[in-house]
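> next input, structure requested:
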Amino acid sequence: IGGVYDKLGEKQKALEYYSQSLPLLRAVGDRGREAISLNNIGGVYADLGEQQKALEYYSQSLPLYRAVGDRGGEAITLNNIGLGYSELGEKQKALEYYSQSLPLRRAVGDRGGEAITLNNIGLGYSELGEKQKALEYYSQSLPLRRAVGDRAGEALTLYNIGYTKRDLNNLTEALNDIESSLKIIENLRTKIASPELRSSYFATVQDYYEFYIDLLMQLHKTNPKSGYDTKALEASERSRARSLLELLQESNANIREGISPELLQQEKSLQQQLDAIEKQRIETISTPNPNATKIDEIDKQRLALLQQYQQIQAQIRTASPRYAALTQPQPLTLPEIQKQILDENTILLQYSLGKDRSYLWVVTSTGLTTYELPKQVDIETAAKDFLEIITSPIQRDIPQQVAQASANLGQVILQPAAAQLGNKRLLIVPDGVL
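So this is what the prediction gives:
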């Protein structure tokens, strides 16, 4: 269960399940599976950015794998230790661990794991500036990813290949690779029935879209008339979580047609229980001296019911022929935005914040103009300064401070397009901190 939540990007939830598993494995003396659990917990800490903590768990896991003679597990942990060192900036040390992992992966016939380690070695060489060597390893990883049906891994390796080719200035080839990668992402995303989990999965792949948008805008610079800016705007639309759009689409169809009566009865029963517990919660909170322990218990029950309810809804979505027949709603294209959303008095400002640089698309009913803005961290600094001043009880009453912070942020995000704005109504699609 921890593993499933982990894959879907729900890291805290994964950690809860892994941590419940660990003491049980120790209690029954299952050292092999204890090693697996320790390794998994390390993996979650790594994803949460706590590399030192991750390395602590990996180094508890490694001797256990060796003690029980699990060479496959040993290979996985060596690979993960390499990842930890890579994140801590020790690229050479990372490569040493990957190189210990690779022959073990091959010895036990773990082709999927071999693909992962080859991909990581490629990444290590790429970060050390050895781009051609990186491509060699990625090219060995890709057919293995495909052979074992690891679609998410295939998308990742294609993204890495595209990134490296971009660094080598092969922009058109890089574009083909990232577009192939995003096709897989879009396909995987539609396979997840629960809207909440679909969103959390989508959040884990935002770097792919950021890279794609940046690449298109770099191509736009070299070929301004080839429509790359339009493609980038449409990619920005695609990169946004489409949960609302999808839920609206579902609500127009009777997705319950053809569902087993038992499932529908379970859904109805859980809905009634949720209503009852919500009523109980409100009554408890409304008493003169609410009992904190009781509220805690109610919250726990409510959360458990809510999880069951979401699972039942996901089952209904998966089982419904009507739902399966629904086409996934597509974001609007540039001509559709111009025709359906804008008029001559309305302008759309769409932002995309990126690690190296950010972008602003200004769309009118008749045209599109693009602007390159500073990198994400610079925009975040200006935005946070502004937010801090206007929410501070003291500073917000000092007109000069508010004006200065406002001007700083405006300079970064609006000034480039100021001449186009006039007295138009602005529709703003913000990103990140904005």
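> please count neighbours and contacts with C-alpha atoms only from this point.
OK.
> gap between L88 and G49?
10 Å (CA to CA, to the nearest Å).
> no, scratch that, I was asking about Y212
Between Y212 and G49 the distance, using CA to CA, works out to 24 Å.
> between the two, tell me which one has more neighbours.
For Y212 and G49, the more surrounded residue by other CA atoms under 10 Å is Y212, and the numbers stand at 27 against 14.
> the more buried one against S180, yeah?
No - Y212 sits out of contact with S180 when judged by CA atoms under 8 Å, with a separation of 11.0 Å.
> centroid-nearest residue for the protein?
In the chain, the centroid-proximal residue (CA atoms, centre = their mean) is T204; its distance is 1.7 Å.
> how about the strands in the stretch 251-400 of the chain?
346-352, 358-363, 368-373 (DSSP state E, counting those that start in this stretch).
> can you put those strands in a markdown table and add mean neighbour count and distance to Q100?
Shown next, in a markdown table, are the strands of the stretch 251-400 of the chain (neighbours: other CA atoms under 10 Å; distance: least, CA to CA, whole Å):
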| stretch | mean neighbour count | distance to Q100 |
| --- | --- | --- |
| strand 346-352 | 22 | 40 |
| strand 358-363 | 22 | 40 |
| strand 368-373 | 17 | 43 |
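> one more, so I can put them side by side:
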Amino acid sequence: MNYQRRALTLALSYAAIFSGVSPLLAAPTRSAPPPASVRAQGPPAAQGADALRQGRRLLRRGRTDQALPLLENALKLAKESGAAGAQARAFDALGDLYALLGQHAVALKHYQSAHENFLAAEAKEGLLQKAVGIGENKFNSELMLAKIAETHYRLGNNSESASAYQRISVAKPDTGAVTTAKKGFGFLSSVKSAVTGPPSASTVTEGVGLASKIQEAIALYHQVIIYTNQELGLGRIDFQNNQLDSAKKHFENALAVAGGNNPLIANLGQTRRFRVAARTGLGDVALRQGKSKDALKFYADAANGAKADKRLDLMWPAQRGTGKARLLAAANEKDTQKKLKTMNEAAASYREALATIETIRQGSLRADDARTTFLATTEDVFDEASGALAEMALMSASAGAATLDGQSLAYAAEAFRIVEQGRARSLLDMLSESRAEITEGVPAELLKRKQENLEQQQDIAQQLTGVSLTNEPPQESLDKLEGKLETLAVEYDSIENQIRAASPRYASLTAAQPLTLEAVQQNILDDQTVLLEYSLGNENSYLWAVTNKGVAIHRLPARAAIQEQAAALRDQIVPQSLRRSIVELAGSPVRGLADDRGLGVASGAASGGGDGGTFAGVSHTLYQTTIAPAAALIKDKRLLVVADGALNYIPFEALVTTAGGTDYSALPYLINANEIVYAPSASV
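Below you'll find the model as predicted:
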């Protein structure tokens, strides 16, 4: 097989995956002029609203390159009109765009501007709106604080994230009864009739008769969303900081609201998600406290609740948690056979979680369940499941054997399949959501119905939980909107199945299965090639060394340790002072990837004049960690490297195989003994 050709073919996908941007999602280096529809004649406010509507629609499809000029034009027109609310909505949409691109620092600035403008718009609200508490600007300003907090969390700024969550000002909503008193956002009485009955102002007193029951119910739902977001966010931060008692209290607060006895609020989509998230969070706290039995109970409650709600998207986190709890129980088990038995039970739970994830991936997520968030979160499940099986392979391996056999090989093969499944899914989901021609041969009518269905779902979800285009609350009751969302989700699955039936090509691309370990050995590797596939984990990392005749698996240090070693080598190759991000290379202050995600280099970087001895030392350290464990299998063969995490930024050719030496030109580089090619996956 021509490995150079294969590597070159895969390089395009490789660059897209590990830069964090697909060809579709790549941010343009400069704005294209707005489409003719946006430049049409009319009042600036109307033009801006139209541009925002079109930009949001394109953004929902992942068409960031087309959405950007529209959203920027919407912001420009909003500024010209002086309308704070319109500016806020445009800033929010731009923040979502940059968050989708992985440019969280840029997204943060836009969310902050959106928050400031929503506050300005709220200050101009009339007395009536404030008295009733139905003003959307209040909800939106708090929602921006939640987005600011979430973005800080993604950037690793836990202190700033906690500060943003604490700035949210919302009372704990009373969801314990059908009739709710005046709290938080305003008058919230007669919630049952507000949700199920026709719009009416008869229940509103003290001169605020224009407020409808629907708006009161929406206000309560929004209050629940903001409060539970705040509590779950603070709980997550405290959990990460190992402040377990505080984390537990926050999760309990969220569960008390999301699990209230008011069926009209408790049965809504976001509330159900929050309920499962809170129970899962409590399970995580119990797990870290070493209380595996308590953790299993919380996870079981979460799974049962998700099953009762018929929500697969709520089920997999609980199944994953059950796997984690059983792994903890196994870690505390002294008897080897009992330990392996408990680990098998953990693996079974992870298999259930992965099967649920796959079912969801092949169907649809409701529009209020962000697909990008779903995909990012489920990556951890693949890592944990493969890690558990890798440990089982090592436990079962024959002492002193160079390669695996029997049950240990079976465990290693399953772990490898899961790693490959995770890599393949990342690429295939990028392709399915990009402009790649995977829909060739699909009837146009089906594609149109699919897109229209998804847009309807997103419009309803935006009314329920997001920033509305009009800044007006929905005019339909909550149960009607929720019912429409459920119906559309079912219809979407039906349309997707019809598309797969109509186009075998589409079905094969969107539901492709990764190669098994045996298939890789037979179809990818020849006698002179060794596959080195890495999977970095929070506690341990793993290396699969595979030839066409044998398989070995090696435990490596945790992700953080390997990242540190990789960063040290990268600092020697491209000093920090000489790096340039793609943003700088493109000449744009906001577009492109942040410096911590790219590999930008400046001219003259190669002549940085570093210490050859220091370079040789850090390079050899990384060699010892990542290559040396498999040296007996590698010898002088060609290496097909499937890297992970920080290892994607390292040229393996520059690894030094023997300690010592200071002359760059005379160092024993790995490339001197082994040809090296790269791929993002052994299967795709």
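> TM-score for this pair?
Superposed pair, TM-score by TM-score structural alignment, normalised by the length of structure 1: 0.74. Supporting alignment: 380 aligned residues with a CA RMSD of 3.8 Å.
> quick one on the thing from earlier: contacts only, for the residue nearest to the centre of structure 1.
G9 (CA atoms under 8 Å, 6 or more residues apart in numbering).
> what's the counterpart of it in structure 2?
Here T204 of structure 1 is matched to T377 in structure 2, going by TM-score structural alignment.
> doesn't its match fall inside a helix?
Yes - assigned with DSSP: H, G, I helix; E, B strand; the rest coil, T377 of structure 2 falls within a helix.
> for it, give its distance to L427 of structure 2.
16 Å.
> now E125 of structure 2
According to CA to CA, E125 of structure 2 stands 47 Å off from L427 of structure 2.
> between those two, who's got more neighbours?
L427 (18 against 14).
> quick check: I36 of structure 1 touching S61?
Yes - at 7.1 Å, I36 of structure 1 counts as touching S61 under the criterion of CA under 8 Å.
> between these two, which is the more surrounded one?
Taking neighbours as other CA under 10 Å, I36 of structure 1 and S61 compare with S61 leading, 26 against 22.
> how about that one, what's its match in structure 2?
Under the alignment (TM-score structural alignment), S61 of structure 1 pairs with I168 in structure 2.
> could you count how many residues lie near the nearest residue to that match once chain neighbours are set aside?
Nearest non-adjacent residue to I168 of structure 2, counting by CA to CA, 6 or more residues apart in numbering: E142, 5.8 Å away. When neighbours are counted by other CA under 10 Å, E142 of structure 2 registers 25.
> ditto for the one 3 residues further on
A count of nearby residues for L145 of structure 2, using other CA under 10 Å, gives 25.
> same for the one helix or strand A616 of structure 2 maps to, what does it pack against?
Taking DSSP states H and E as the criterion, A616 of structure 2 maps to helix 612-626. Other elements packing on helix 612-626 of structure 2 under the criterion 3 or more CA pairs under 8 Å, 6 or more residues apart in numbering; DSSP states H and E are helix 559-573.
> which part of structure 1 matches the helix it packs on?
Under TM-score structural alignment, the match for helix 559-573 of structure 2 is residues 376-390.
> what about the matching stretch, how far off from structure 2?
Compared with structure 2 after the fit, stretch 376-390 of structure 1 shows a mean deviation of 2.1 Å (mean CA distance after the TM-score superposition for structure 1).
> what about the helices in the stretch 1-150 of structure 1?
Remark: helices assigned in the stretch 1-150 of structure 1 by DSSP state H, counting those that start in this stretch are 2-7, 11-27, 31-47, 51-67, 71-87, 91-107, 111-127, 131-147.
> turn those helices into TSV, columns for distance to S260 of structure 1.
As requested, these are exported to TSV (distance: least, CA to CA, whole Å):
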stretch	distance to S260 of structure 1
helix 2-7	26
helix 11-27	30
helix 31-47	37
helix 51-67	45
helix 71-87	42
helix 91-107	45
helix 111-127	38
helix 131-147	36
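> of those helices, which is nearest K300 of structure 1?
Closest approach to K300 of structure 1 among the helices of the stretch 1-150 of structure 1 (CA to CA): helix 11-27, 14.3 Å.
> could you pull out the buried residues of the match of helix 559-573 of structure 2?
Q376, V377, I379, E380, A382, A383, D385, F386, L387, I389, I390 (16 or more other CA atoms under 10 Å).
> repeat for stretch 331-351 of structure 1
Judged by neighbour count using 16+ other CA under 10 Å, the buried positions of stretch 331-351 of structure 1 are P331, T333, L334, I337, Q338, L342, T346, I347, L348, L349, Q350, Y351.
> for the first one, what is the corresponding residue in structure 2?
Residue correspondence, TM-score structural alignment: P331 of structure 1 in this structure matches P514 in structure 2.
> wait, that match touches V419, no?
No - when contacts are counted by CA under 8 Å, P514 of structure 2 is not listed as touching V419 (9.6 Å).
> neighbours of S392 of structure 1, how many?
10.
> counterpart of A308 of structure 2 over in structure 1?
By TM-score structural alignment, A308 of structure 2 lines up with A147.
> so how far is stretch 359-377 of structure 2 from its chain's centroid?
10 Å (CA atoms, centre = their mean, to the nearest Å).
> list the contacts of stretch 86-106 of structure 1.
Against stretch 86-106 of structure 1 from outside (CA under 8 Å, 6+ apart): 51, 71-72, 74-76, 78-79, 81-85, 111, 113-114, 117-118, 120-121, 124, 127-128.
> report the buried members of those.
If we count by 16+ other CA under 10 Å, the contacts of stretch 86-106 of structure 1 have these buried: 51, 71-72, 74-76, 78-79, 81-85, 111, 113-114, 117-118, 120-121, 124, 127.
> with structure 1 overlaid, report how far the helix holding A616 of structure 2 is off on average.
Mean for helix 612-626 of structure 2 is 2.2 Å (mean CA distance after the TM-score superposition for structure 1).
> what's the angle from that helix to strand 529-535?
For helix 612-626 of structure 2 against strand 529-535, the angle by axes from the mean of the first three to the mean of the last three CA atoms, to 10 degrees is 90 degrees.
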